[in-house]
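# could you look at this predicted model? Sequence included:
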Amino acid sequence: MYALSELKILNYLNGQNDDELFELADQVREKVFKNEVYLRAIVEFSNVCNKKCFYCGLRAPNSKINRYRLDLPTILEASETAALNGARTIVLQSGDDFSYSKEQIGELIKEIKNRHDVAVTLSIGDRDLDEYGYWFECGADRCLIKIETSNPELYKQIRDGEKFNERLNRIKSLHDMGYEIGSGIIVGLPDSDVESLLQDILFLTDLKLDMIAAGPFVPHPDTPFAEAVPGDLLLSYRVTALLRILNPESNIPATSALDSFDAKGREIGLSRGCNVIMPSVTPSAHRADYNIYPGKNSVAIDVSDSLSQAENTIRSLNLIPSSSKGFSKRNNNVQ
């Protein structure tokens, strides 16, 4: 791990030497991951959500969204197509939708793992810990549990009164179960500033996460933050570069939110320390309805094209789409 003082981090966040920062982040990525980039294929199987988060288009009070739920055969079909087209990790993602039983999610995990040599990541929110324990036994490998900010008061505000410590305890409990854990923040949330980003970076680093995500804030017109100022794209790149330097072995994705600001956003992210790209393989009929923020999944293409585009983005940088499952280098799992 590189040692950076808080003052040095603040100087980088304020843009005092972007060229140096991005070059160092890319050097660290290359040293740890060589020229490989991990592909994570995301199946967004439901946009139904019981949460009221102020920043998210899936929030329960949003009556303008076209809600959908995929049945199990459709989810399996999307996962299978992704695996057959080279994806070695399948991410099962949804809003906080409790209509899927513990047994149904378990059946999905077991079927995917039985059919294909892939890792399975869960990004399905605040389900009971005993359910997550059951899913781990079924073969799930990883969990994504975002915190969005390390400031408990801001967290309470943006997540409609929810408690930060409950989220943090969930992250720690899932790690103790044996899951690889991913978390992350939104860069540029209302009422945040550079000093709060410094604390976010230090907090995420202290968690020793297997995956860390940081994407720019994109205001959604059907949320309480509709009129908020968007996040800063360059600042978002600085955050992920600093996270790479401080967390050399963590997987850090070039998030889809980057493309909402710049068509080559994720491509640039991969040249500034990121080592993961996560294309959506949700069936095209529903992909645009997984509308967390404007611009996400705005182009309806089939699964194979989605993965092909991701691979082409990787190769355009003289990098290689990895054939490994991309387990965290913080642990001893077989790659």
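Thanks, I have it.
# contacts and neighbour counts: CA atoms only from here.
OK.
# contacts only, for H116.
H116 sits next to 80, 83 when contact means Cα atoms under 8 Å, 6 or more residues apart in numbering.
# and what of the one 4 residues further on?
Residues counted as contacts of V120 (Cα under 8 Å, 6+ apart) are 89-92, 109, 112-113, 139-142.
# repeat that for L39.
Applying Cα under 8 Å, 6+ apart, the residues near L39 are 87-89, 276-279, 310, 321-322.
# other residues contacting the top strand by length along the chain?
Taking DSSP state E as the criterion, the chain has its longest strand at strand 180-187. The contact list for strand 180-187 (Cα under 8 Å, 6+ apart) reads 141-150, 171, 174-175, 197, 200, 204, 209-217, 231-232, 235-236, 239, 328.
# okay, and which of those residues map to helices?
Mapping the contacts of strand 180-187 onto helices (DSSP state H) picks out 171, 174-175, 197, 200, 204, 235-236, 239.
# how about those residues in CSV, adding distance to D262?
As requested, the ones in helices among the contacts of strand 180-187 are exported to CSV (distance: Cα to Cα, whole Å):
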residue, distance to D262
I171, 32
L174, 35
H175, 34
L197, 22
D200, 24
L204, 26
L235, 14
S236, 12
V239, 17
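# below is structure B, check it against A:
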Amino acid sequence: MTEIINKLFKGSPVSDDELAYIISGEYNDSLLFEKADAVRQKVYGKEVFIRGLVEISSYCKNNCYYCGIRAGNKDAERYRLTSAEIFSCCRNGYELGFRTFVLQGGEDDAFSDDIICSLVSRIKSEFPECAVTLSLGEKSYESFAAYRKAGADRYLLRHETADEAHYRMLHPASMDLSHRKQCLFDLKKLGFQTGAGFMVGSPFQTVRELVSDIRFLEELKPEMIGIGPFIHHSQTPFADRPDGSVSVTLRLLSVLRLMFPEVLLPATTAMGTLSGDGRERALKAGANVVMPNLSPVGVRKKYSLYENKICTGEEAAECLNCLKNRIRVAGYEMSFSRGDHKNYNRGATDVKI
């Protein structure tokens, strides 16, 4: 085990079997976490980058079997923020000190490219030193290019699983893994800081699928990787499935930090939902990003991807001092900088379709 971890620490290649052994956790995790934390501190120091999350719509045209805002959930509480409401959230975040805004929502056709581009342009015009991240699902190359021209810096699109057979178990026939992967490569080509990622412990997942996810990430070379444990929702076909493991997620965070030393790696809300100190443990395992919620308080519980999502307390932008203290107790320092990937060229914004 020590030999495999040291190979990861040195940047040496590891086999699928070696990755599977590390993920399976038939050993004490402490050395793995220690090495991952050493790498993150070498690259990013003790900084934990803060992103202001604005959940703009709980409408989604897709019907993913694991998601609480799936189109087939007739009991979901739907909402759409207006452009004025979204901009107000960003203005409030700016006054609180945020320098990155993440606009996230379901695949909602009511948010046309013109609306998104107008929003991005206004945010970048009003707050030019800030980064704008979008997380709005699969789009055409032309749409992604338009967002980039408008000034968007980053795009998050978790692939969820890189294995075709497993993907089919989680999604309806109308959705296609190869298209999702192509979207990610399009985003890279357009110069976005690109984020992929996957669920840990999703239904029917084995260690083999997790290894496949890591191999896909090696091919993509994303600037951001978002992973979190699967959490069931009662209004989905997977209502009776067990939640994913915090321990396995922590292990994978460390593996990802060792394999992708410069990646931006969030300590997700899902970790905090399953474990009260889940995000602090994630930071100690190699994560270096946290995304407090800037959405209007009245809609936060409506953006219900999974059940029992934490919606009050330290994950909210209003309690930044609480979050700052928790991060400090974990041994790190909150940073309000843009927190770009180390290799990001801010001048590369000339997009050609």
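Structure's in. What do you need? All values derive from a computational prediction rather than experimental measurement.
# hang on, the earlier thing: tell me the one of the contacts of L39 of the first structure nearest D19 of the first structure?
V276 (21.5 Å; Cα to Cα).
# and the counterpart of the closest one in the second structure, how many neighbours does it have?
Under the alignment (TM-score structural alignment), V276 of the first structure pairs with V289 in the second structure. By other Cα atoms under 10 Å, 24 other residues sit near V289 of the second structure.
# same question, S316 of the first structure
Counted with other Cα under 10 Å, the neighbours of S316 of the first structure add up to 11.
# and it, how far is that from S306 of the first structure?
16 Å (Cα to Cα, to the nearest Å).
# same thing with D193 of the first structure?
Distance of D193 of the first structure to S306 of the first structure, computed by Cα to Cα: 35 Å.
# comparing those two, which shows the higher neighbour count?
Neighbours per residue (other Cα under 10 Å) separate D193 of the first structure from S306, with S306 holding more: 20 against 11.
# wait, isn't T268 of the second structure in contact with V290?
Yes - T268 of the second structure lies in contact with V290 (Cα atoms under 8 Å); the separation is 6.8 Å.
# before we move on, the earlier item: check the ones in helices among the contacts of strand 180-187 of the first structure and tell me the two furthest apart.
Farthest pair in those (Cα to Cα) is L174 and L235. Separation: 30.4 Å.
# which position in the first structure aligns with T249 of the second structure?
So T249 of the second structure corresponds to S236, using TM-score structural alignment.
# so what's its match up against?
Per Cα under 8 Å, 6+ apart, neighbours of S236 of the first structure: 187, 214-216.
# for I301 of the first structure, same thing?
S284.
# again with K325 of the first structure
Contacts of K325 of the first structure (Cα under 8 Å, 6+ apart): 38, 88-89, 118-119, 335.
# save these as a markdown table, and put in neighbour count, distance to E180 of the first structure and secondary structure too.
Below are the contacts of K325 of the first structure laid out as a markdown table (neighbours: other Cα atoms under 10 Å; distance: Cα to Cα, whole Å; DSSP: H, G, I helix; E, B strand; the rest coil):
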| residue | neighbour count | distance to E180 of the first structure | secondary structure |
| --- | --- | --- | --- |
| Y38 | 27 | 15 | strand |
| R88 | 22 | 15 | coil |
| T89 | 27 | 13 | strand |
| V118 | 20 | 14 | coil |
| A119 | 22 | 11 | strand |
| Q335 | 10 | 13 | coil |
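# D259 of the first structure: which of those residues is nearest?
Y38 (18.1 Å).
# how about that closest one: what's its closest non-neighbour residue?
Sequence neighbours aside, V276 is the residue nearest to Y38 of the first structure in space, at 4.7 Å (criterion: Cα to Cα, 6 or more residues apart in numbering).
# ok, which stretches of the stretch 201-335 of the first structure are strands?
Remark: strands assigned in the stretch 201-335 of the first structure by DSSP state E, counting those that start in this stretch are 211-216, 276-277, 320-321.
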